[in-house]
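Student: need a 3D model of the following:
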Amino acid sequence: MKHLLRTFLASLAIFIVFPLLNVKADRPLSEEEAFRFLQEAFDAQLAITENPRSMEEIEESLGRYFTKEYTKDFIEMNVKENMDGEGYLAYGTDFALYYIPFFTYDENTKLGYDTERDKWYVYEWFEESSEGPVSYDGHYEAVGLTFKDNEWAIDDYQISFDPEGLSDNPTVEKSENDQSEVTKSDDGIWGIVLGFIKYASVTPFASLGWISVE
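Tutor: As a prediction, this is how the structure comes out:
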């Protein structure tokens, strides 16, 4: 009786506390998969510059590849009402933000995992340029991908990126991080839960004479 009661209370406590824990995704992502996804996302962005569309169509098209927040930022920055008054277009500029960068998708384009941000980044070094209407120093540009609601989505754009500390394999590192996080951050929660199980599974029923406290 006591054993079954403790098992039940332990299961109940875990069910209650589990949503409070910091669960992180460590889904693997290959370069081929990431590059193909970014190229398709870029094509979706370019398509908005070709023919006027309704705002609903634009949001639906971008929503296949970008999070709602990223889609909103892209539209606010780049999409304007068509000059003819029918639909909306993305007008190109020499310095358009939130577009997928012109990655080469070769050995110069890299993929790495950021354990702090809990997402993958595709990034590439762009050499200094003083030609054309826009000049810039050499820098890394990056696009962040996250796995949410069982699908990949682009949710970050970095025009000045630092790739130091990225990992090729998130599984091992995140496993170590998760263990330390549970020990440091969630020890208090589990201590309370285990104490509750030990006390609640015995004391109330002992007071009623149903079981004996050892």
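
Student: use CA for all of it now, contacts and neighbours both
Tutor: OK.

Student: secondary structure element for residue 146?
Tutor: Per DSSP states H and E: residue 146 is located in strand 139-148.

Student: in that strand, what's buried?
Tutor: Residues of strand 139-148 classed as buried: 140, 141, 142, 143, 144, 145, 146, 147 (neighbour count, 16 or more other C-alpha atoms under 10 Å).

Student: isn't residue 38 right next to residue 100, touching?
Tutor: Yes - with contact defined as C-alpha atoms under 8 Å, residue 38 counts as touching residue 100 (7.1 Å).

Student: and the spatially closest residue to residue 54 that is not a sequence neighbour, how far from residue 98?
Tutor: Leaving aside its chain neighbours, residue 54 sits nearest to residue 87 (4.9 Å; criterion: C-alpha to C-alpha, 6 or more residues apart in numbering). Using C-alpha to C-alpha, to the nearest Å, residue 87 is found at 21 Å from residue 98.

Student: next up, for comparison:
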Amino acid sequence: MKTLTSLSAAAVIFFSLGSPAVGETAAVTADRPAQHNAQKANPKETVFKYLQDASYAQVSLSEKERTKAQMKEVLAPYFTDEIADAYLKYNAVKGETQYIVYGTDFPILSLPFFSYDESTKIKQQKNKTIVYQYFKKTDTGPVTFEGHYEAVTMIRTDGAWKISSISESKEEPN
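Tutor: So this is what the prediction gives:
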């Protein structure tokens, strides 16, 4: 009878969560929400998604004029105050009535154009994560550059990850 009760309980949990698609498996954990487990399962994808969202936040500042306070609010979920302020100092220009960020070939403190694949590396430490990629030398096209690393450093502050620096170097970040 104990086996039947366990099977019945498992079936109730299984069907109340929804059955998996063909080829998928179902895992039940009572102590954590499923979404949290999904993020824990692949931290690299979570970091990549975070950086892509942060990049979109920067790009969105070119869509319409805003006050500098509104611009900072757009950046706040992703960037420390210091780097958000520096980004706006170098990139926000006076528009007709407020400020806007225009596109450029040489953006200052904009997130790198990572490939978000095996070329993009992550070094994690206790309260610091460095995401970086090596960009090979290019001498064709309108933009040329020497081979170099581009890196984004994220720190844990007030319980959340924030981008604290964006850098370029000939040496691999550490």
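
Student: ok so, going back, what about the alignment partner in the second structure of the residue nearest to residue 54 of the first structure, how many residues nearby?
Tutor: Using TM-score structural alignment as the criterion, residue 87 of the first structure maps onto residue 98 of the second structure. Neighbours of residue 98 of the second structure under the rule other C-alpha atoms under 10 Å: 13.

Student: what's the spacing between residue 98 of the second structure and residue 4 of the second structure?
Tutor: For residue 98 of the second structure, the distance to residue 4 of the second structure equals 68 Å [C-alpha to C-alpha].

Student: likewise for residue 64 of the second structure?
Tutor: Using C-alpha to C-alpha, one gets 62 Å for the distance from residue 64 of the second structure to residue 4 of the second structure.

Student: which one's more surrounded, those two?
Tutor: Neighbour count, other C-alpha under 10 Å: between residue 64 of the second structure and residue 4, residue 64 has more, with 12 against 9.

Student: residues contacting the spatially most central residue of the first structure?
Tutor: In the first structure, the centroid-proximal residue (C-alpha atoms, centre = their mean) is residue 146; its distance is 3.1 Å. Listed by C-alpha atoms under 8 Å, 6 or more residues apart in numbering, the contact set of residue 146 of the first structure reads 118, 119, 120, 152, 153, 154, 155.

Student: how much space between the fifth one and residue 98 of the first structure?
Tutor: Right, residue 153 of the first structure. Distance, residue 153 of the first structure to residue 98 of the first structure, by C-alpha to C-alpha: 14 Å.

Student: just the third one next, same as before
Tutor: Per C-alpha to C-alpha, residue 120 of the first structure is found 17 Å from residue 98 of the first structure.

Student: trace residue 113 of the first structure over to the second structure, please.
Tutor: Superposed on the second structure with TM-score structural alignment, residue 113 of the first structure falls opposite residue 124.

Student: could you report the neighbour count for the counterpart of residue 56 of the second structure in the first structure?
Tutor: Using TM-score structural alignment, the equivalent of residue 56 of the second structure in the first structure is residue 43. Close neighbours of residue 43 of the first structure, defined as other C-alpha under 10 Å, add up to 13.

Student: got it, and residue 120 of the first structure?
Tutor: Residue 120 of the first structure sits with 28 neighbouring residues when counted by other C-alpha under 10 Å.

Student: quick check: which element contains it?
Tutor: Per DSSP H and E: strand 119-126 holds residue 120 of the first structure.

Student: how close does residue 119 of the second structure sit to residue 93 of the second structure?
Tutor: Separation of residue 119 of the second structure from residue 93 of the second structure (C-alpha to C-alpha): 34 Å.

Student: which residues are in contact with stretch 153-171 of the first structure?
Tutor: For stretch 153-171 of the first structure, contacts defined as C-alpha under 8 Å, 6+ apart pick out 26-28, 64-67, 69-70, 98, 100, 111-115, 123, 139-147.
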